[in-house]
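K.L.:
Take this sequence and fold it.
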Amino acid sequence: MGTELTGVFWFNVGAFAFGLILAITSFNYYKKLGRTRTGVYWAIGCIASCLLVMNGVIKFVDMMDEHMKKEAFALLEETYEDRGDPNNESFKNLELVVNPEKIKRFTAYDIYAANFNKQYTYKGKVEITIKNKKGKKVFTHVTEAITIKPGEKKVIKNVNYDTWHPGYSWKWLGELKK
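P.N.:
Alright, predicted model coming up:
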């Protein structure tokens, strides 16, 4: 969360700096025309507009990320209903979804995991194999060590790759403990 706030801070600093440049330019223009009050209004408007537009873009991106997260968590629920074992504590109650998101020059593979066990915590890593349309292995990624408590759903750090591929499989490399 700290890096997100730092990014938002620097985007706002950039928007403020751009707004300040526009404000100074417009103020000087109206001052030369002898309309200083209008120049002040334009200067304030420039700064406010730049900050509003930048924060609107940031809010839109955050809303899209939250929407993708909700969809992924709903898909985790669906796959658990299909494959899970609610009567036993086991690896069958661990689910994972990989959502490829095409960005201009690369693809971000967003990883979501859930532990539907009631008592057991998962500690370990996940090996994710990305596959092409023919089902052939393109690359394998092993996540950092993670801990997923009973009933917890979480976003795992994404993986970036140069091309988009639709298929994947995964393997849990850890243990369930009480």
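K.L.:
alpha carbons only for contacts and neighbour counts from here, please
P.N.:
OK.
K.L.:
contact partners of stretch 119-127?
P.N.:
Identification of contacts with stretch 119-127 by CA atoms under 8 Å, 6 or more residues apart in numbering yields 89, 115, 140-150, 170-178.
K.L.:
Show me the residue sitting in the middle of the protein in space.
P.N.:
Relative to the mean C-alpha position of the chain, the nearest C-alpha, by CA atoms, centre = their mean, is the one of residue 65, at 5.2 Å.
K.L.:
for comparison, sequence B:
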Amino acid sequence: MEMWLIIFTNILAFILALIFGIGYYKKKKKEKVSQIRAELWGTAVFIGVMVFFNGIILYVNYSDEQRVKAAYTEMEKNNEERGNEEESFANLELSLKTDKNKGPDTHYIYVANFNKKVSFHGKVYIKTIINNKIVDGEYTTKKITIKPGEKKQIDHFDGTSFYDSYSWEWKGELN
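P.N.:
This next block holds a predicted model:
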């Protein structure tokens, strides 16, 4: 998650916590509850709101990290299974992962270049497939460069939420 979003949500949480905390403090004070007890209630509400918002941020960050880790692990495993010593397109891997936090139809594209000397320059054409034969969605990435040994997220797209598999084709050059 980007730093500005974390800062924004914490500022929002702080403002809401102040509003609810002070409001609850004033409510308790009107009910003729002791000053200390009213302050404790206001502080408890403040802490509760801050914990709630930061818990959401932590959950989203954890989910993002797990998605990235799963994509990289999948690409490494696929490369080990295919293992190609030559510098070629066979050493380029792709993983498509769905973001469950944004909805079942947001898909992130991760790529890796397991070549030792050559970079890839070009685009990737991706198809999502249902029942191993029906092409459900198609997406072409913008121009990318993947250096030797590099792994990264290159793009994301919205597509259908349920697909059985996906395929990709590298359109570009190695040099």
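K.L.:
Just the buried subset of the contacts of stretch 119-127 of the first structure, please.
P.N.:
Among those, the ones that count as buried by 16 or more other CA atoms under 10 Å are 89, 115, 143, 147, 148, 149, 150, 170, 172, 176.
K.L.:
Look through the first structure and tell me its longest helix.
P.N.:
For the first structure, the helix that runs over the most residues, judged by DSSP state H, is helix 36-83.
K.L.:
right, and the helix or strand after that one?
P.N.:
strand 94-103 (DSSP states H and E).
K.L.:
so the longest helix of the first structure versus strand 94-103, what angle?
P.N.:
Here the directions of helix 36-83 of the first structure and strand 94-103 differ by 140 degrees (axes from the mean of the first three to the mean of the last three CA atoms, to 10 degrees).
K.L.:
and helix 36-83 of the first structure, what other elements does it pack with?
P.N.:
Packed against helix 36-83 of the first structure, as judged by 3 or more CA pairs under 8 Å, 6 or more residues apart in numbering; DSSP states H and E, are the following elements: helix 2-32, strand 94-103, strand 106-115.
K.L.:
same thing but at 7 Å, please
P.N.:
helix 2-32, strand 94-103 (3 or more CA pairs under 7 Å, 6 or more residues apart in numbering; DSSP states H and E).
K.L.:
Contacts only, for the counterpart of residue 146 of the first structure in the second structure.
P.N.:
Mapped onto the second structure by TM-score structural alignment, residue 146 of the first structure lines up with residue 144. When contacts are counted by CA atoms under 7 Å, 6 or more residues apart in numbering, residue 144 of the second structure touches 121, 122, 123.
K.L.:
What separation do you get for residue 144 of the second structure and residue 18 of the second structure?
P.N.:
46 Å (CA to CA, to the nearest Å).
K.L.:
What of residue 156 of the second structure?
P.N.:
37 Å.
K.L.:
now swap in residue 82 of the second structure and tell me
P.N.:
From residue 82 of the second structure to residue 18 of the second structure the distance is 57 Å (CA to CA).
K.L.:
Comparing the two, which residue is more hemmed in?
P.N.:
residue 18 (19 against 10; other CA atoms under 10 Å).
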